[in-house]
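Visitor: show me how the following folds:
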Amino acid sequence: MQIKIIQEPDEDHLIIRPFEQGSEPGNQEMFKAEKGEMWWYSSRELWLGLGKEPKLPGITKIFRSLFFKRKDRWPTDITLDARGKTAEWVGNAVNGIILGGYNLQLYKTEPKPLSDFFRSGTLFVVGNGHAEVSVAAEAAQKTALVQSRIMDLMNAPANYKKPETLAEWAKKSGEANGYSVQILEKTQLEAQAMHALLAVSKGSAEPPVMIVSEYKPEHYTKTVALVGKGVTFDTGGISIKPAANMHLMKSDMGGAAAVLGTVELAAQLKLPVRIVGVIPSTENAVDGVGMKPGDVIGSYAGKTIEVIDTDAEGRLILADGLHYALKQFQPDVLIDLATLTGSVIQTLGYEAAGLFTPSDNLAADLIKAGDETGERLWRLPVWDEYKEEINSDIADVKNYHGKPLAGAIVAAKFLEVFTAAHPAWAHLDIAGTAFGDTEFAPGRAGTAYGIRLLISYLSKLT
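Guide: Next up is the predicted model:
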């Protein structure tokens, strides 16, 4: 799809005119401009209701829903009348329009048709401030295309998505977008004493990897390390999960997906921030040689860990990833993302991810970015009173407290042990937001959560 900014609408194209409630044209009793409402004013003019005082993330959802519902029926050329709208508004609308054409039918032999508009059509945008609107539209298009690639990755099943697959994705992206990628294979992980990652991988025939990406602009003042959990399938190991929803555990690499997408998009947008992406990746499978409850394992940080539950594996591989990022890159800011606990879903549902950080400033910046993008965060405590929950009698720390309370908080306290008390560390538990029920898929699907959030945060970091 091409995007062109124009000064006046072309009457030969289908024109979409958005209206907020209270600003809709008079003498149209059938059109109230309610959120998502459509009214065909003529065969060439579609009115779209935005509701009352819509926020920018809502604009994205409204346009995505509109274009998704009719994704096989759009003409090749469409004009969006955005006169009087800000460049930021246009960016959100364009992002939603492109995402409306996302095709989830990854492996169908006879996929449903998609209109030519999404493949080879043109979106004409009538807007004020030609240069600003053009920049916003271009950034929104790049963002949506990266989000779509990440949703493909999230939605792929485990037989199409192994640790090696994530590594190849990163290498190809680095080559295409001008950033460096290093893959630490199993022998290198052994040489570097990545014992926690290696322990989780023991039950799988697929070898683990550590993906290390680095986007380094010519001029920067800050280095941000992003660490993502990359468990490409999670059976729970010996502490095996129930069978009912285990097939959804193809999504347990949502943190890795967010990091991959953020690094790629940051490179495309040429953000003036050095960004390091560290992704420990493995399967967590069941095998006679696999890690067992009660085992004591080592870690890259040199600390010993008593494994109480092999299904609390994400925090184990993140322990090695966090400390590697700290030791090798000395970042100013350290952020990890992981589909880590069911506890955070019980707490926040599917509307927000859990945010854990000792830094009030970092919390405020991330929450603001979440509110701006609609990828919301809610801060939960990391008070030292929770430390006793990870005390072990025989090791430095244990990976699970075994209690039906404060599960997400205790997981964060475990990760904190491996951050060397970094003052600007944040943990994002995205278990409820990275993969879930949406109107855009018949079943649960990937959302690419975290990419817009992090890009918004990073773009303001100086």
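Visitor: make it CA atoms for all contacts and neighbour counts henceforth
Guide: Fine.
Visitor: which parts of the stretch 1-150 of the chain are helices?
Guide: 56-69, 87-99, 116-120, 130-155 (DSSP state H, counting those that start in this stretch).
Visitor: pick the most buried one from those helices.
Guide: helix 87-99 (a mean of 24; mean count of other Cα atoms under 10 Å).
Visitor: what separation do you get for residue 388 and residue 101?
Guide: In this structure, residue 388 and residue 101 are 49 Å apart, going by Cα to Cα, to the nearest Å.
Visitor: again with residue 41
Guide: Distance, residue 41 to residue 101, using Cα to Cα: 24 Å.
Visitor: next, the second sequence, to be compared with the first:
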Amino acid sequence: MSTITLRRSKSSATQPLAILLPASDEAGKGLPAPLAKALKGIPVGAKDTRTVVDAAGRITVIVGIAEQAGTAALRLAAVRTVKAMRDLGVSDFSFDLTALPAGGDDEATGRALAEGLTIATFDSKPFAGAASAAKPTAAFKVSLDPRFHAGFKTGLLLGQAVNTSRTLAATPPNIATPEWMTVRAREIAKTHGMAFRVIGAAEAKKLQMGGLLAVGAGSAIPPRLAVMEWNPSGKKTAPVLLVGKTMTYDSGGLSIKPDGGKGMKADKAGGCTMLATMEALALLKVKTRVVCILAIAENMIDSACYRLDDVITHANGVTSEITNTDAEGRLVLADALAWGTKTYKPSAVIDAATLTGGVLVALGRTITGVFSNNDDLVKVLEEASQQADERVWRLPLDESLRDQMRASVADLHNSSPYRFSHAGTGAAYLSFFVGEDAPKAMPTTPWLHLDVAGTAVSDGDHDWQGLYPKGPTGWGVRTLAALLAGWGK
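Guide: Sure thing, here's the model as predicted:
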């Protein structure tokens, strides 16, 4: 993964330039005369990138953007800039932003550009071997007007955390085992002075975490919860609780996946987002007390693996009949939610999971499905997501969906026989585990469930207009960091 350094010195007369040019007749008039002459008769539309080399050999890359470009367009423009500079063999350049409309938010502009740069410099082929071409440029140095520096530095830190999530999610299951994920979480916690503990299989059994234990029973590596706490003030205020589904691999169990599970290394993406969010909070020195629980397991097929018709008991005493071993994420999340809300009595709970294919069918690759019991919390999330340009859409959650999850031989079944509203019934299952009142009624603890099954992975440029290549996106890190930075304000 490349590193990006913000240069403090002014750009030199020979340093390559990247000019962001709004697609309007007026914007081009502000270009230096030699550039304007070189581009005469050559259109620069909102999606165009042009390269000009002057008589002295100075390289200028002109990146067209929309006339009233917001932060999403600026982020994407930074990605296009990196691609163009890499093609030219340039690793040290300066941004010229004088053509941007006056009166913009300098902090937001700088942040968006830095986020785009870090997203673009992610190594999308981290396991390249001897047969691959040379790796991309190892480092970039960037200059820009000092008024953008504060936002740019924030964006670099956020981008670093996003790329942490992407790296973790992209790591294959022969490397990213439950133990490996635990070690990565411990390293991040230690680096940033966070409290850290692991609830292993033996302790989970004492705590009656039947979902976690059942899902991990077929793996040679036991399941566990990794628990970390960020509390820079040391005050014992009620924390925000983050919970992440961290399935290092999902074969589907005995309900084996038709394709054998290709791509299921990313089934840990919800947990990767939560872990990287914790890193972002520390890098940005956010004051909010936050506890994060990663529900880590591997769903494999073995003589000891759990079966259809099994009945398990969760940490809050709720029983569940197994009707689909491929509906495993909700089982590990249920125990983490039940134990976490009882132990920490949080002010709010947010979980993230690649939970259902249903949300992908409903909303596609660029919008995350949100389920919640609290209108105010949804509003806070929507405001944070707008700042991050990560779209969310609230889907319904009510007692009719909870009723669909009730079983005849146990309290619940883990997969509804009614396939309609698949994403909704998955969320409804989780609603039985958020706080002590949840088994009998919709929970009162403010709670957000983020189903990132669509947004956690990009299929290519058609999904995000080129922001992400094919692979993990780290969706949610920037949104949750914004939400938690403003918590209580």
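Visitor: the more surrounded of residue 388 and residue 101 of the first structure?
Guide: Neighbour count, other Cα atoms under 10 Å: between residue 388 of the first structure and residue 101, residue 101 has more, with 23 against 12.
Visitor: burial count for the aligned residue in the first structure for residue 391 of the second structure?
Guide: Under the alignment (TM-score structural alignment), residue 391 of the second structure pairs with residue 376 in the first structure. By other Cα under 10 Å, the residues close to residue 376 of the first structure number 21.
Visitor: and the closest residue to residue 376 of the first structure other than its chain neighbours, helix, strand or coil?
Guide: Computed as Cα to Cα, 6 or more residues apart in numbering, the closest residue to residue 376 of the first structure that is not its neighbour in sequence is residue 370, at 4.2 Å. Counting by DSSP: H, G, I helix; E, B strand; the rest coil, the backbone at residue 370 of the first structure sits in helix.
Visitor: aligned partner of residue 288 of the second structure in the first structure?
Guide: With TM-score structural alignment as the criterion, residue 288 of the second structure lines up with residue 273 in the first structure.
Visitor: cool, residue 319 of the second structure as well?
Guide: Under TM-score structural alignment, residue 319 of the second structure pairs with residue 304 in the first structure.
Visitor: do the same with residue 457 of the second structure
Guide: When the first structure is aligned by TM-score structural alignment, the residue opposite residue 457 of the second structure is residue 435.
Visitor: distance check, its match against residue 407 of the first structure.
Guide: 19 Å.
Visitor: who has more neighbours out of these two?
Guide: Applying other Cα under 10 Å to residue 435 of the first structure and residue 407 shows that residue 435 carries more neighbours, namely 25 against 21.
Visitor: tell me the contacts of that one?
Guide: Residue 435 of the first structure sits next to 154, 251, 254, 444, 445, 446, 447 when contact means Cα atoms under 8 Å, 6 or more residues apart in numbering.
Visitor: the fifth one contacts residue 155, correct?
Guide: Yes: counting by Cα atoms under 8 Å, residue 445 of the first structure sits close enough to residue 155 to count as a contact (6.0 Å).
Visitor: I'd say residue 253 of the second structure and residue 325 touch.
Guide: Yes: contact status for residue 253 of the second structure versus residue 325: in contact at 5.4 Å, counting by Cα under 8 Å.
Visitor: tell me, what's touching the two both at once?
Guide: Common neighbours of residue 253 of the second structure and residue 325 (criterion: Cα under 8 Å, 6+ apart): residue 306.
Visitor: tell me the secondary structure for residue 428 of the first structure?
Guide: At residue 428 of the first structure, secondary structure determined by three-state DSSP is strand.
Visitor: how near is it to residue 274 of the first structure?
Guide: For residue 428 of the first structure, the distance to residue 274 of the first structure equals 20 Å [Cα to Cα].
Visitor: if we can go back for a sec, so can I have CSV of the helices of the stretch 1-150 of the first structure showing distance to residue 439 of the first structure?
Guide: Compiled in CSV, the helices of the stretch 1-150 of the first structure are given as follows (distance: least, Cα to Cα, whole Å):
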stretch, distance to residue 439 of the first structure
helix 56-69, 8
helix 87-99, 12
helix 116-120, 19
helix 130-155, 15
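Visitor: many thanks, we can stop here.
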